[in-house]
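K.L.:
only geometry, no sequence info:
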């Protein structure tokens, strides 16, 4: 499961983020002072009230957007963003109507909020529109705010850069989580396939042998005992194979290697003819045969250029044959050298041949068990 818990440092910055936003409200002191100077008029109190509400709404919008980014949301839903912008614009209009030039201090906050909440193009258009309206109002009313449009554009541009950086980081984090989730899902699917390949046939054989032994108990006790011994061996081998699969293939298991060989050959575009059962292989040879399949199929995939690969297994013999080009360079390779050493330790022989007209064959033949 992908963890969504935020680090403690991120949580602390999230709590103090509202304080950093509140610092910029110092620029609203001018409209508050202008309203206080007009406190003998209704317009002054209306302007003060509108300014205070503007500050509260701005902090609320900023805090909401920050919480959304903590949840890895690039921006709030568009209807919510439009609603927040509408409220701020309405309050800014009231401030400007009641307080005059001082009320235009709200326009910088409008531009910054627009590029924070809205998509990039829309936010930039709103910021430019606000700067144009300020210029138009200042020209008609004769207000001395020549630097304000430039300040609006500069603040919007700076906030757009910060917002783009935060959105890029959020997108990277989301993509990382998606990749991790996909890896987990692929691993679960692979494990399910491997367990099916490992246990499907083995459990069927175990069930059949258990039924046979049960029927033979009253008919042929010696034969029933043989079946029960075989049943115990198969059960132990199946358990070992499952443990090997669950532990991530730290060891080798014959059914696991057959399953891996099937996937590797399929991915390489090589037609595979593989055994469905490995139950006949005695316990003492299963690891050796697993290494044989692993090393040989790896060579087939990497070096053979083959179109078909066949693996055959019985109680004393395993063979991996392909129809590729065949190369004597493999005879001195570390893989076959190690395989010969393993085979010698298990009283077996490695036989390498070149089938005609083309191909390469690796066989491991075990001596009769004493």
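P.N.:
Structure received. Keep in mind that what you see is a predicted model, and the values were worked out from it rather than measured. Numbering: from 1, shown residues only.

K.L.:
CA only for contacts and neighbour counts going forward, please
P.N.:
Fine.

K.L.:
OK, contacts around the residue of the chain positioned farthest from its centre?
P.N.:
Centroid-distance maximum for the chain: residue 40 at 63.3 Å, with C-alpha atoms, centre = their mean. Listed by C-alpha atoms under 8 Å, 6 or more residues apart in numbering, residue 40 has no contact partners.

K.L.:
and it, how close does it get to residue 99?
P.N.:
Taking C-alpha to C-alpha, to the nearest Å as the measure, residue 40 and residue 99 are separated by 13 Å.

K.L.:
also residue 106?
P.N.:
The gap separating residue 106 from residue 99 is 11 Å, by C-alpha to C-alpha.

K.L.:
same check, this time on residue 342
P.N.:
According to C-alpha to C-alpha, residue 342 and residue 99 sit 92 Å apart.

K.L.:
go on, residue 185?
P.N.:
Taking C-alpha to C-alpha, one finds residue 185 at 61 Å from residue 99.

K.L.:
rewinding a little: of residue 342 and residue 99, which one has the most company?
P.N.:
residue 99 (28 against 19; other C-alpha atoms under 10 Å).

K.L.:
hmm, who's touching stretch 237-248?
P.N.:
For stretch 237-248, contacts defined as C-alpha under 8 Å, 6+ apart pick out 191, 194-195, 198-199, 202, 250-256, 283.

K.L.:
now stretch 110-121
P.N.:
Stretch 110-121 is contacted by residues 58, 62, 65, 75-76, 78, 81-82, 85, 88-89, 122-124, 126-128, 130, 152-153, 155-156, 159-160, 163 when judged by C-alpha under 8 Å, 6+ apart.

K.L.:
repeat that for stretch 126-136.
P.N.:
Applying C-alpha under 8 Å, 6+ apart, the contact partners of stretch 126-136 are 104, 107, 110-112, 114-115, 145-146, 148-150, 152-153, 156.

K.L.:
if you set the cut-off to 6 Å instead, what comes out?
P.N.:
111, 149 (C-alpha atoms under 6 Å, 6 or more residues apart in numbering).

K.L.:
break down the stretch 151-300 of the chain into its helices, ranges please.
P.N.:
221-246, 254-267, 283-299 (DSSP state H, counting those that start in this stretch).

K.L.:
surely residue 310 is in a helix?
P.N.:
No - counting by DSSP: H, G, I helix; E, B strand; the rest coil, residue 310 is not part of a helix but strand.

K.L.:
could you find the closest non-adjacent residue to it?
P.N.:
Among residues not flanking residue 310 along the chain, residue 273 sits closest, at 4.6 Å (C-alpha to C-alpha, 6 or more residues apart in numbering).

K.L.:
quick one: the helices in the stretch 1-150 of the chain, in order.
P.N.:
Counting by DSSP H, counting those that start in this stretch, the helices of the stretch 1-150 of the chain are 8-23, 29-37, 42-70, 78-99, 106-117, 120-141, 148-216.

K.L.:
want to compare, so here's the second one:
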């Protein structure tokens, strides 16, 4: 008598209906909802076939014919209320509302079942398993399980008192104790699994959100770090040239304007998740940035050397590495070596400052680690300049 299946969210935030769909930010129309949500009611009402046992028990009781027919009719109504209550709850968008609806349904079902039992005897109490099933999904998990336990205990108490008061009660009808217990255990397990899945989904979405924030922060850092460094170098060059070579200074200023526009476009693309670094473009940009900074550049022009699977990561590594060479190295020359399984960037400068090695390369390390590669940065004292190597 499992009344719900599936989960998709935080129990304190999601509803029975939301458990059956992944999109928790919108309330889609019926036509837009998936088959799990449209037909989830089947999983609750399919168990109503077991109402045949208390109904047949009521008809077979030793009571007169009229009470037997009336009791059977009441149990049919009881089944209809169960089906309606389940559908009513599963289409609810809030657990607190579901709790109110579930409690109302329980009151109606208890009244109907007790009325049938008064007509034909304890045989009608076999329908009590459905009370446990409804109660198990009436609100948040802890309160719902406690309510289901109360339903189970109440049934056992009434059954025990009633069967003790009639001859051979326990021998003839003791089997009525078994179904509610089976339903309680099985449905409680399902409810606990759903709750665990809800928590897992919440953590998963939070981790995805954190990863996306880190991606945007890393990409914006790489894009702006490189672009602003090149803009700064060109601005300094234009400042020096403005008196001695005005035409070239104008050209540098024009390039600064173009770079600023490109940087703005790249930031917008990065935030929207569309930014993809291309190794061929980064090789050209690296050569230009080094030349503008007055650093002799030994940069290959053929991006095909690198395995296509690694080119995007290598492009990002190259961009960040050249940015740090231009910004921090005070080098006179820089060499870039491409291989099928990696890249080497080395310069003859003063070495990488400690704060840059710790913080400045963090985004690069995260990107490289995520790609399954290793990053090695030369330590102070290993030789002049800085040597950065990424290899798969």
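P.N.:
On my side now, so go ahead. What you are looking at is a predicted structure, and each value in this text was computed from that prediction instead of being measured.

K.L.:
and the TM-score between these chains?
P.N.:
Once superposed, the chains reach a TM-score of 0.56 (TM-score structural alignment, normalised by the length of structure 1), with 298 aligned residues with a C-alpha RMSD of 5.6 Å.

K.L.:
ok so, going back, buried subset of the contacts of stretch 110-121 of structure 1?
P.N.:
With burial judged by 16 or more other C-alpha atoms under 10 Å, the buried subset of those is 58, 62, 65, 75-76, 81, 85, 88-89, 123-124, 126-128, 130, 152-153, 155-156, 159-160, 163.

K.L.:
what residues are up against residue 370 of structure 2?
P.N.:
Here residue 370 of structure 2 is in contact with no residues (criterion: C-alpha under 6 Å, 6+ apart).

K.L.:
measure residue 318 of structure 2 to residue 285 of structure 2 for me?
P.N.:
For residue 318 of structure 2, the distance to residue 285 of structure 2 - C-alpha to C-alpha - is 10 Å.

K.L.:
and for residue 254 of structure 2?
P.N.:
16 Å.

K.L.:
more neighbours: the two, which one.
P.N.:
Neighbour count, other C-alpha under 10 Å: between residue 254 of structure 2 and residue 285, residue 285 has more, with 18 against 13.

K.L.:
now the more buried one: which helix or strand?
P.N.:
helix 279-292 (DSSP states H and E).

K.L.:
so residue 351 of structure 1, which of the three states?
P.N.:
Applying three-state DSSP: residue 351 of structure 1 is strand.

K.L.:
wait, it sits on residue 363?
P.N.:
Yes - look at residue 351 of structure 1 against residue 363 with C-alpha atoms under 6 Å: they come within range, at 5.0 Å.

K.L.:
the more surrounded of those two?
P.N.:
Set residue 351 of structure 1 next to residue 363 and count neighbours by other C-alpha under 10 Å: residue 363 wins out with 22 against 12.

K.L.:
what's the counterpart of residue 363 of structure 1 in structure 2?
P.N.:
Under the alignment by TM-score structural alignment, residue 363 of structure 1 pairs with residue 385 in structure 2.

K.L.:
same question, residue 96 of structure 1
P.N.:
By TM-score structural alignment, residue 96 of structure 1 lines up with residue 117.

K.L.:
number of residues surrounding the nearest residue to its match once chain neighbours are set aside?
P.N.:
Leaving aside its chain neighbours, residue 117 of structure 2 sits nearest to residue 124 (4.9 Å; criterion: C-alpha to C-alpha, 6+ apart). Residues within reach of residue 124 of structure 2, counting by other C-alpha under 10 Å, total 30.

K.L.:
wait, residue 124 of structure 2 touches residue 55, no?
P.N.:
No - between residue 124 of structure 2 and residue 55 there is no contact under C-alpha under 6 Å: 7.1 Å.

K.L.:
if I pick the residue nearest to residue 117 of structure 2, what's in contact with it?
P.N.:
Here residue 124 of structure 2 is in contact with 54, 58, 117 (C-alpha under 6 Å, 6+ apart).

K.L.:
swap the cut-off to 10 Å and go again
P.N.:
51, 53-59, 61, 71-72, 74-75, 112-118, 176 (C-alpha atoms under 10 Å, 6 or more residues apart in numbering).

K.L.:
list only buried entries from those.
P.N.:
When these are checked for burial by 16+ other C-alpha under 10 Å, the buried set is 51, 54-55, 57-59, 61, 71-72, 74-75, 112-117, 176.

K.L.:
in structure 2, which residue is most central in space?
P.N.:
residue 205 (2.7 Å).

K.L.:
now check that one against structure 1: what is it aligned to?
P.N.:
Aligned partner of residue 205 of structure 2 by TM-score structural alignment: residue 180.

K.L.:
can you name the residues that contact the closest residue to its match other than its chain neighbours?
P.N.:
Spatial nearest neighbour of residue 180 of structure 1, excluding adjacent residues (C-alpha to C-alpha, 6+ apart): residue 2 at 7.4 Å. Shown in contact with residue 2 of structure 1 (C-alpha under 10 Å, 6+ apart): 177, 178, 180, 181, 184.

K.L.:
most neighbours out of those residues, which is it?
P.N.:
For the contacts of residue 2 of structure 1, the largest number of neighbours (other C-alpha under 10 Å) sits with residue 177, at 16 neighbours.

K.L.:
and the gap between the residue nearest to residue 117 of structure 2 and residue 144 of structure 2?
P.N.:
24 Å.

K.L.:
please apply the same query to residue 123 of structure 2.
P.N.:
Residue 123 of structure 2 is 27 Å from residue 144 of structure 2, by C-alpha to C-alpha.

K.L.:
just residue 241 of structure 2 next, same as before
P.N.:
77 Å.

K.L.:
looking at those two, which is more packed in?
P.N.:
Remark: of residue 241 of structure 2 and residue 144, residue 144 carries more neighbours, 21 against 16, as counted by other C-alpha under 10 Å.

K.L.:
so what corresponds to that one in structure 1?
P.N.:
That one, residue 144 of structure 2, aligns with residue 119 by TM-score structural alignment.

K.L.:
and what of residue 53 of structure 2?
P.N.:
Using TM-score structural alignment, residue 53 of structure 2 lines up with residue 27 in structure 1.

K.L.:
that match against residue 21, yeah?
P.N.:
No - using C-alpha atoms under 10 Å as the test, residue 27 of structure 1 is too far from residue 21 to be in contact (11.7 Å).

K.L.:
what's the burial count for the residue nearest to residue 310 of structure 1?
P.N.:
15.

K.L.:
before we move on, back to that, overlap in contacts, residue 124 and residue 55 of structure 2.
P.N.:
Both residue 124 of structure 2 and residue 55 are in contact with 71, 72, 74, 75, 116, where contact means C-alpha under 10 Å, 6+ apart.
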